[in-house]
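Colleague: Structural data only, the sequence is not supplied:
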């Protein structure tokens, strides 16, 4: 018996209209992710001996948010739309046409963390370990935003939960946005919070974030439809997979460095 595929419900991308201002679901999801990061960051800062203040958390998240937006846009254009950019450099500023890259946003956040660490005279890994657990929930809400927009759907499937998306043709597809919500968002958040409670050495939480996200993203890319303008690239991998592999490698180096440094300090 062939199951009937699910049909994506008709969802207005505009959540609220206030006069001439339209507030979209995608924007609300970003706001929700930012609010959660602020709440969790303040809670972490309030712990005795944290070495952080709420004002510093606010500043860090502000610069991190700028890094996400600027890096995400530049990364999308450079990684996914380079020919279009070379033909028309002004495309970089056409943000209303959409297009954000997680890997570009990550590079933007890393840049912001380097600046913040130098400005506050902290070690880079002190900053990156603090901010790593604040990121996954924002990834989760962002993927819900993608789902509500009916975008970034997955490859064709005959699984019972396959869904027909308005822009995906008359074929059932993996709701890969929800896979990403579950793994890159919720599961990653829980893993980092549990790992952080073990008080690992400096740099290990950052490494765990890179490894876990990279592995999750690499796996989910097998179910996500490759970008139409790129298709599959070297070794049959998508751009998302090619960008995730270095994350796993760098994350492993971070963890190795962290535990070796901790071991050497203990012996000393």
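Modeller: Happy to help now that I have it. Please read these numbers as outputs of a predicted model, since none were measured by experiment.

Colleague: Could you use CA atoms for every contact and neighbour count after this?
Modeller: OK.

Colleague: just the strands in the stretch 51-200 of the chain please.
Modeller: Assigned by DSSP state E, counting those that start in this stretch, the strands in the stretch 51-200 of the chain fall at 163-164.

Colleague: put this beside the first:
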């Protein structure tokens, strides 16, 4: 199959260019706002409209700072050691999901302490809403023709314009389906079943870690890193702590509620 080569610019408004990728982020934040309000009412969490806006503001700051410094530390540390001012050139790209996740956790904990809100229940709601943004972000990667997969001979392999003449896995769509659609459905089901506080939160870590570890077998590793220990990618190595954290957290929460 040939990559559809969608124009990354959705529409030009005078000198401004509205890009699909930016639109995906905007839709992700709007959807997160609606989902947080909906789940907060469903789960009895005291979050009014202003509090949700503040929580999302904290989360955005955490994503930007954590994502950027995570990329600097995990994916290209030698380069940034020699070019330290480039750390702040976020407009040139370079963000790490795992770093962004750590940033959001720190920001959300700070928000909960200031508002005196339960951390686990807030985490349940925040991680569920985050899956929508994750899925839309992967669609944005696909439209941009970036973060493509490894060379393959499967019938649905695609020839990405910037990746050479060989067909590759559309790994962005794999991540959209697994980390976005499927993970959201799982967490939403847990909320509908009134799962104990902390179960959706730790399920997110376990589910995302497993899905990302799996997709990394089809995704082309970062050029500056390649394959690491035992043929693993950086994405897989960073997903392992998520899997352990999610599994241990789930066991602890379920034991506490069954005691």
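Modeller: Right, received. Where do you want to start? Here the structure is a predicted model, which means the values were calculated and not measured.

Colleague: Would you pull the TM-score for this pair?
Modeller: Overlay of the two chains. TM-score (TM-score structural alignment, normalised by the length of the second structure): 0.96; 259 aligned residues with a C-alpha RMSD of 1.3 Å.

Colleague: Touching, residue 124 of the second structure and residue 198? I think so.
Modeller: Yes. Residue 124 of the second structure lies in contact with residue 198 (C-alpha atoms under 8 Å); the separation is 6.1 Å.

Colleague: of the two, who's got more company?
Modeller: residue 124 (28 against 22; other C-alpha atoms under 10 Å).

Colleague: Which position in the first structure pairs with that one?
Modeller: For residue 124 of the second structure, the aligned position in the first structure is occupied by residue 129, per TM-score structural alignment.

Colleague: Residue 102 of the second structure too?
Modeller: When the first structure is aligned by TM-score structural alignment, the residue opposite residue 102 of the second structure is residue 107.

Colleague: who's in contact with its match?
Modeller: When contacts are counted by C-alpha atoms under 8 Å, 6 or more residues apart in numbering, residue 107 of the first structure is found next to 67, 71.

Colleague: Please look at residue 18 of the second structure and residue 11 and confirm they touch.
Modeller: Yes. With contact defined as C-alpha under 8 Å, residue 18 of the second structure reaches residue 11; the gap is 5.4 Å.

Colleague: and the match of residue 124 of the second structure, what is it in contact with?
Modeller: 202, 203, 204, 205, 206.

Colleague: Same list (these) but as JSON lines, adding distance to residue 36 of the first structure.
Modeller: Shown next, in JSON lines, are the contacts of residue 129 of the first structure (distance: C-alpha to C-alpha, whole Å):
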{"residue": "202", "distance to residue 36 of the first structure": "24"}
{"residue": "203", "distance to residue 36 of the first structure": "23"}
{"residue": "204", "distance to residue 36 of the first structure": "23"}
{"residue": "205", "distance to residue 36 of the first structure": "19"}
{"residue": "206", "distance to residue 36 of the first structure": "19"}
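
Colleague: residues contacting the counterpart of residue 9 of the second structure in the first structure?
Modeller: In the first structure, residue 9 of the second structure lines up with residue 14, judged by TM-score structural alignment. Counting by C-alpha under 8 Å, 6+ apart, residue 14 of the first structure makes contact with 22, 23, 24, 25.

Colleague: The counterpart of the second one in the second structure in helix, strand or coil?
Modeller: Which is residue 23 of the first structure. Under the alignment (TM-score structural alignment), residue 23 of the first structure pairs with residue 18 in the second structure. At residue 18 of the second structure the chain is in strand, as set by DSSP: H, G, I helix; E, B strand; the rest coil.

Colleague: What is the burial count for residue 18 of the second structure?
Modeller: Residue neighbour count, defined by other C-alpha under 10 Å, stands at 14 for residue 18 of the second structure.

Colleague: Give the full set of residues in contact with it.
Modeller: Contacts for residue 18 of the second structure (C-alpha under 8 Å, 6+ apart) come out as 9, 10, 11, 12.

Colleague: now do residue 159 of the second structure
Modeller: Residue 159 of the second structure neighbours (C-alpha under 8 Å, 6+ apart): 1, 2, 3, 165, 166, 167, 168.

Colleague: For the stretch 51-200 of the first structure, just list every one of the helices.
Modeller: Along the stretch 51-200 of the first structure, the segments classed as helices by DSSP state H, counting those that start in this stretch run 54-80, 82-87, 102-120, 124-131, 136-148, 176-180, 188-197.

Colleague: what about residue 159 of the second structure, distance to residue 168 of the second structure?
Modeller: 6 Å (C-alpha to C-alpha, to the nearest Å).

Colleague: In the first structure, where's the longest helix?
Modeller: Longest helix in the first structure by number of residues (criterion: DSSP state H): helix 239-267.

Colleague: just to revisit the earlier point, now a PyMOL select for only the buried ones of the contacts of residue 159 of the second structure.
Modeller: Buried subset of the contacts of residue 159 of the second structure, written as a PyMOL selection, criterion 16 or more other C-alpha atoms under 10 Å:
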select buried, resi 3+167+168
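
Colleague: got JSON lines for the contacts of residue 159 of the second structure, with distance to residue 134 of the second structure too?
Modeller: Compiled in JSON lines, the contacts of residue 159 of the second structure are given as follows (distance: C-alpha to C-alpha, whole Å):
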{"residue": "1", "distance to residue 134 of the second structure": "25"}
{"residue": "2", "distance to residue 134 of the second structure": "25"}
{"residue": "3", "distance to residue 134 of the second structure": "22"}
{"residue": "165", "distance to residue 134 of the second structure": "29"}
{"residue": "166", "distance to residue 134 of the second structure": "27"}
{"residue": "167", "distance to residue 134 of the second structure": "25"}
{"residue": "168", "distance to residue 134 of the second structure": "22"}
